[in-house]
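Peer 1: no FASTA, just this:
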């Protein structure tokens, strides 16, 4: 029975890694041994689970069904062992997190330091990127993202809601004049992300959509923020991202009664069954970001 359960866990690793070589490296056994174990599992079950080619593996129909069942069993067994360990010690191990570059650097870095001080047994592997990572094959524990998850099979836990506001440098406003109403933004240099051509602004129950544009259209929040500080135009972004620039006077509010539409920050995981290190991390961020 023990060998059967171990082979089941190895099968799950092969599927997650999308091949025998990566799975063998992850679990620390020879590739040939791993292949032999999966073959023995298929013989025990009496069904082919994988289609093997020289470049990749594909699940058979039976393999897909078996993987969905086994994945949960293996995860629950692993968590059972970890939870027993948590009774004796704080969470430990490597926490792999994917997070947006600019938001991570400007806003989350101090929170990461605070969390690290609370849990000295945890080591950290941060991947700062804006791309949509594969939580399964790339073996991330959690991804922090702004906006909703595009994959309905993933679990998105809300952490906080951020409301963007309008900001510009004093020098830009002195040169270009200060807008008195949202419609005036059409005559200003507006620093937009992902070539946005309109901003929707709200004041209480009022809502207005205004055309915006300018010489710069970027895909980096950090670069947009920097250009605003360098007197290049007006930005629409959360207060939390530009807090240092506001404190130093490099930026100041524009049309302070108006704000953009709130955006959600999510912690994205592959499963609801979370190791203690991941659960503590998400709970910590929910508590801190709620402030």
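Peer 2: Perfect, I can see it now. All values reported here derive from a predicted model rather than from experimental measurement.
Peer 1: only C-alpha atoms for contact and neighbour calcs from this point on.
Peer 2: OK.
Peer 1: how about the helices in the stretch 51-200 of the chain?
Peer 2: For the stretch 51-200 of the chain, the helices defined by DSSP state H, counting those that start in this stretch cover 61-86, 101-103, 109-118, 170-176.
Peer 1: ok, residues contacting the third one?
Peer 2: Same thing as helix 109-118. Under the contact criterion Cα atoms under 8 Å, 6 or more residues apart in numbering, helix 109-118 has outside partners 122, 281, 284, 285, 288.
Peer 1: how long is stretch 195-205 from one end to the other?
Peer 2: The first and last residues of stretch 195-205 sit 27 Å apart, counting by Cα to Cα, to the nearest Å.
Peer 1: got another, please set it beside the one above:
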């Protein structure tokens, strides 16, 4: 059944005339009269007997009106209730982001967001290791990746680049790898699922297999293990640089540079719920706070 036609029919009967219904709906009388006739033709039954002075419901019209008026009222209430989510942000926001992503700064951004929007609840999950596939349980997924993300029907947007380097304890420089081939044979400190490091030379990408006897999901724990001389480690520069300045770590230099991580955000539809759109805008408005840490 044509819902628009049904709404039109019920409003005409409720107002008692096509003229008054036209005033309520903001349509000319001639348009409403034509649309009512088209609705009757679609149903294959006469709903209203019209004269110049009055409208009389047929038996079929009376039954349709009685069964439809409350239903349309309920649908209107539902539409108003659902529309409230676009007028006022509320509900649970579920976000996924990598453990390596500026933990302190992300905590600040989330706290500030919740202090601004009191009707939104927040459920945040951090992941480690390999970049996860799109998952419909999350409103937004912030992903770190070196290679382009696999094609999907989700919408992806690159937000920032996070440079990395290879580091080793300064007191272990005598056994530091000198070339990429040396890296294949040295002990490396890895994260879950990590078995290769990518390096760039001009436009070429070199893939270097890595191995080691220590695998840790926490970037802070990998950093501390490197400081204690347990192997070479690939870390974001913003994490390692304070320890380089202290003399505890040294960044290794090769002809090729480690490929930077790209931070992207994924979401399912361009028609974002208000709560989701507001958080994404909040993140983008304050992404400079993350850049200042790099």
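Peer 2: It's in. Worth saying up front: this structure is predicted, and the values here are computed from it rather than measured.
Peer 1: quick one on the thing from earlier: which one of the helices of the stretch 51-200 of structure 1 is the most hemmed in?
Peer 2: helix 101-103 (a mean of 18; mean count of other Cα atoms under 10 Å).
Peer 1: average offset between it and structure 2?
Peer 2: Superposing on structure 2 and averaging over aligned pairs (mean Cα distance after the TM-score superposition for structure 1), helix 101-103 of structure 1 comes out at 3.4 Å.
Peer 1: other residues contacting that helix?
Peer 2: 128, 129, 130, 220, 221, 222, 241.
Peer 1: how about stretch 227-234 of structure 1?
Peer 2: Contacting residues not belonging to stretch 227-234 of structure 1 are listed as 166-172, 188-191, 235, 245, 250-251 [Cα under 8 Å, 6+ apart].
Peer 1: re the thing from before, how about CSV for the helices of the stretch 51-200 of structure 1, with distance to residue 32 of structure 1 added?
Peer 2: Listed next are the helices of the stretch 51-200 of structure 1 as CSV, based on distance: least, Cα to Cα, whole Å:
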stretch, distance to residue 32 of structure 1
helix 61-86, 20
helix 101-103, 39
helix 109-118, 39
helix 170-176, 65
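Peer 1: how close does the residue lying closest to residue 171 of structure 1 once chain neighbours are set aside get to residue 167 of structure 1?
Peer 2: Nearest-residue entry for residue 171 of structure 1: residue 231, 6.0 Å, with adjacent residues in sequence omitted and distances by Cα to Cα, 6 or more residues apart in numbering. Taking Cα to Cα as the criterion, residue 231 of structure 1 is separated from residue 167 of structure 1 by 11 Å.
Peer 1: quick one, which of the two is more surrounded?
Peer 2: Between residue 231 of structure 1 and residue 167, residue 167 has the larger neighbour count (other Cα atoms under 10 Å), namely 27 against 20.
Peer 1: helix, strand, or coil at the nearest residue to that one once chain neighbours are set aside?
Peer 2: Distances taken as Cα to Cα, 6+ apart place residue 253 nearest to residue 167 of structure 1, at 4.5 Å, with adjacent residues excluded. Assigned with DSSP: H, G, I helix; E, B strand; the rest coil, residue 253 of structure 1 falls in the strand class.
Peer 1: so residue 287 of structure 1 is in which element?
Peer 2: Using DSSP states H and E, residue 287 of structure 1 sits within helix 276-289.
Peer 1: does residue 216 of structure 1 touch residue 192 like I think?
Peer 2: Yes. In this structure, residue 216 of structure 1 is within contact of residue 192 by Cα atoms under 8 Å, at 7.2 Å.
Peer 1: and those two? which has more neighbours close in?
Peer 2: Neighbour tally, residue 216 of structure 1 and residue 192, criterion other Cα under 10 Å: the higher count belongs to residue 192, 26 against 15.
Peer 1: now for the residue nearest to residue 171 of structure 1: what does it line up with in structure 2?
Peer 2: Here residue 231 of structure 1 is matched to residue 229 in structure 2, going by TM-score structural alignment.
Peer 1: now that match: which helix or strand?
Peer 2: For residue 229 of structure 2, there is no enclosing helix or strand under DSSP H and E.
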